[in-house]
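# for reference, the sequence and a predicted model appear below.
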Amino acid sequence: MTPTQDVWDDTQRLWDYQLMGHEVRPCSVAIGLGSHDLGVADATVDLYRRGMMPLMVFTGATSPTTRDRMPRGEAVHYRERALELGVPAAAVLVEPRARNTGENIRFSRSLLEENGVDVSSALIVSKPYEERRAYATARKLWPAVEFVSTSAPMTLEEYADAIGDARLVIDMLVGSLQRLLIYPEQGFMISQEVPQEVTAAYERLCAQGFTSRLVPDTARGE
């Protein structure tokens, strides 16, 4: 589909809000959150090359979106990508079980503790439209650590072109915003202020049917 200008403007509002704008700095570790997007692995490797951390964790099992594309699991495919790009095997840990953002954080924390890694700060690397969600979840589940949320530097247009499905991207942005609205009350993430213009854009997109990634009332948290 080709979005109308009004739809694209509302999508841009959600995209801009999701970007945290954190200044990247050296941290104890980077945690790359598994997904359909190998760009997360590439962004994590770029941070490693820049000396931002000595160790990375890739976390993620599979989902309906990634089962065919990454049959060995998201974290495993991310690791393979990192090794292809020249990262030494000793600098990569794999957490292959997580199926949602909360598990990404909890299982990565356990893995690092099992390996005796002292973590005071962490780079959370995600897709651009999930920076804020990843940060809010990590802060809730691992409050002792200072988190820096980051992603590959891309515009909304560049990301939609890379995915090749504008409607899917819009649906994903709508779903991510919904979680920021409902998950704090369920204890899955910290609460963050959502500007009125962002909420209004979200509601307009929902009304126009961009709802395939919304969480049903009975769904469990991610």
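Done, it's in. These figures come from a predicted structure and were not determined experimentally. Numbering: from 1, shown residues only.
# switch to C-alpha atoms for all contacts and neighbour counts from now on
Noted.
# now residue 166: closest residue in space, sequence neighbours ignored.
Among residues not flanking residue 166 along the chain, residue 160 sits closest, at 5.3 Å (C-alpha to C-alpha, 6 or more residues apart in numbering).
# now do the strands in the protein.
Remark: strands assigned in the chain by DSSP state E are 29-33, 56-59, 92-95, 121-125, 146-150.
# output those in TSV; the columns should cover mean neighbour count and distance to residue 177.
Formatted as TSV, those follow (neighbours: other C-alpha atoms under 10 Å; distance: least, C-alpha to C-alpha, whole Å):
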stretch	mean neighbour count	distance to residue 177
strand 29-33	27	18
strand 56-59	27	22
strand 92-95	21	26
strand 121-125	23	18
strand 146-150	23	16
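# I'd like these as JSON lines, with distance to residue 5 appended.
Conversion of these to JSON lines gives the following (distance: least, C-alpha to C-alpha, whole Å):
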{"stretch": "strand 29-33", "distance to residue 5": "31"}
{"stretch": "strand 56-59", "distance to residue 5": "36"}
{"stretch": "strand 92-95", "distance to residue 5": "41"}
{"stretch": "strand 121-125", "distance to residue 5": "30"}
{"stretch": "strand 146-150", "distance to residue 5": "28"}
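# and the contacts of the helix ranked longest in the chain?
In the chain, taking DSSP state H as the definition, the longest helix is helix 166-186. Applying C-alpha atoms under 8 Å, 6 or more residues apart in numbering, the contact partners of helix 166-186 are 1-3, 11, 14-15, 129-130, 133, 160, 163, 189-192, 194, 202, 205-206, 210-215, 221.
# next up, a structure to set beside the first:
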Amino acid sequence: MPHAGESDAAKFSAPWPEVRELGRLVWDHLVFVMPMAPSQVILAMGCHDPRVAVQAARLWHEGWAPLVVVSGGRGKVTEGWAETEARVFARVVREHGVPGDAVLLEETAANTGENITATRALLAARGVPVERGILVAKPYMTRRSLATAARQWPGVDWRTSAPEVSYETYLEGDARRFLELMVGDLQRMAVYAERGFQVPMPVPEAAWAAHEELARLGYDRYVIT
């Protein structure tokens, strides 16, 4: 795998083992998976990783909720997709055995907050009450998804779930984009809490310092300026 730094030595000059360990510190904070409990809805948070939809289907088959909502229009990574994230995810969950009448599509959301607010409006319009829900996201989006849902849809007992994909497995893909996304997500946890978009969640000093160092090293494509 070509490591970050190999094609742009001027910008990505840190040794790969150092970058890898910095990313691990960020990952360890962002991943927050909770025990499951019977719920009214499984909300698959749209993104570029269809394994999220596979996990949502698995939870449905295990009986944790009778309804799967797949939410997502196009976001910063999927803006060039021919279909919305919701349509891609809907196809995946159906291919994994979830019947069509157990799946709802929400195709407008362009970010995490809109995944929550648009799904809330969709279910309210259909008269579906939600006392407990399951947020299914990429592992490194679980904590931020929970913080967002707690602000944008309070009064619901939210649980988080994610596909069992390791840090090392993500690094074997597009490592640079993966690290850039995590840096952006951790920064957003602070910025969006200040703006009232999600509830504050303390960030360990080591994780925050690692995110800052990665940004300094050039992994800053998704950092809010």
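Perfect, I can see it now. Since this is a predicted model, take the numbers as computed values, not measurements.
# of the contacts of helix 166-186 of the first structure, grab the buried ones for ChimeraX.
To isolate the buried ones among the contacts of helix 166-186 of the first structure in ChimeraX, judged by 16 or more other C-alpha atoms under 10 Å, type:
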select :11,14,15,129,130,133,160,189,190,191,202,205,206,210,211,213,214,215,221
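# among the contacts of helix 166-186 of the first structure, which ones are in helices?
Using DSSP H, the contacts of helix 166-186 of the first structure in helices are 11, 14-15, 133, 160, 163, 202, 205-206.
# make CSV from those residues and add distance to residue 22 of the first structure to it.
What follows is these, written out as CSV (distance: C-alpha to C-alpha, whole Å):
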residue, distance to residue 22 of the first structure
11, 21
14, 17
15, 15
133, 14
160, 23
163, 24
202, 23
205, 27
206, 29
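# now, which of those sits nearest residue 123 of the first structure?
residue 133 (13.8 Å; C-alpha to C-alpha).
# now the counterpart of the closest one in the second structure: how far from residue 45 of the second structure?
Using TM-score structural alignment as the criterion, the counterpart of residue 133 of the first structure in the second structure is residue 144. When distance is defined by C-alpha to C-alpha, to the nearest Å, residue 144 of the second structure is 11 Å away from residue 45 of the second structure.
# do residue 113 of the second structure as well
Taken as C-alpha to C-alpha, the span from residue 113 of the second structure to residue 45 of the second structure is 10 Å.
# one more: residue 180 of the second structure?
Counting by C-alpha to C-alpha - residue 180 of the second structure and residue 45 of the second structure are separated by 19 Å.
# check residue 2 of the second structure too.
From residue 2 of the second structure over to residue 45 of the second structure (counting by C-alpha to C-alpha), the distance is 29 Å.
# how about the contacts made by the residue nearest the centre of the second structure?
Taking C-alpha atoms, centre = their mean, the centroid of the second structure lies closest to residue 141, which sits 3.2 Å from it. Each residue near residue 141 of the second structure by C-alpha under 8 Å, 6+ apart is listed here: 30-31, 185.
# reformat those residues as a markdown table; add distance to residue 89 of the second structure.
Putting the contacts of residue 141 of the second structure into a markdown table (distance: C-alpha to C-alpha, whole Å) gives the following:
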| residue | distance to residue 89 of the second structure |
| --- | --- |
| 30 | 23 |
| 31 | 21 |
| 185 | 22 |
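# touching, residue 86 of the second structure and residue 78? I think so.
No - contact between residue 86 of the second structure and residue 78 fails when scored by C-alpha atoms under 8 Å: they sit 11.2 Å apart.
# so those two - more neighbours on which side?
Per other C-alpha atoms under 10 Å, whichever of residue 86 of the second structure and residue 78 has more neighbours is residue 86, with 26 against 18.
# to which residue of the first structure is that one aligned?
Checking with TM-score structural alignment, residue 86 of the second structure has residue 75 as its match.
# ditto for residue 202 of the second structure
Match for residue 202 of the second structure (TM-score structural alignment): residue 193.
# thinking again about what came up before, nearest to residue 110 of the first structure, of the strands of the first structure?
strand 92-95 (9.4 Å).
# the second structure: matching residues for the closest one?
By TM-score structural alignment, strand 92-95 of the first structure lines up with residues 103-106 in the second structure.
# please apply the same query to stretch 35-42 of the first structure.
So stretch 35-42 of the first structure sits over residues 47-54 in the second structure, by TM-score structural alignment.
# list of residues touching that stretch?
Contact partners of stretch 47-54 of the second structure, identified using C-alpha under 8 Å, 6+ apart, comprise 44-46, 70, 72, 75, 77-78, 85, 88-90, 92-93, 96, 136-138, 162-163.
# among those, name the buried ones.
44-46, 70, 72, 75, 78, 85, 88-90, 92-93, 96, 136-138, 162-163.
# residue in the first structure matching residue 183 of the second structure?
By TM-score structural alignment, residue 183 of the second structure lines up with residue 174 in the first structure.
# and residue 130 of the second structure, by the same measure?
Here residue 130 of the second structure is matched to residue 119 in the first structure, going by TM-score structural alignment.
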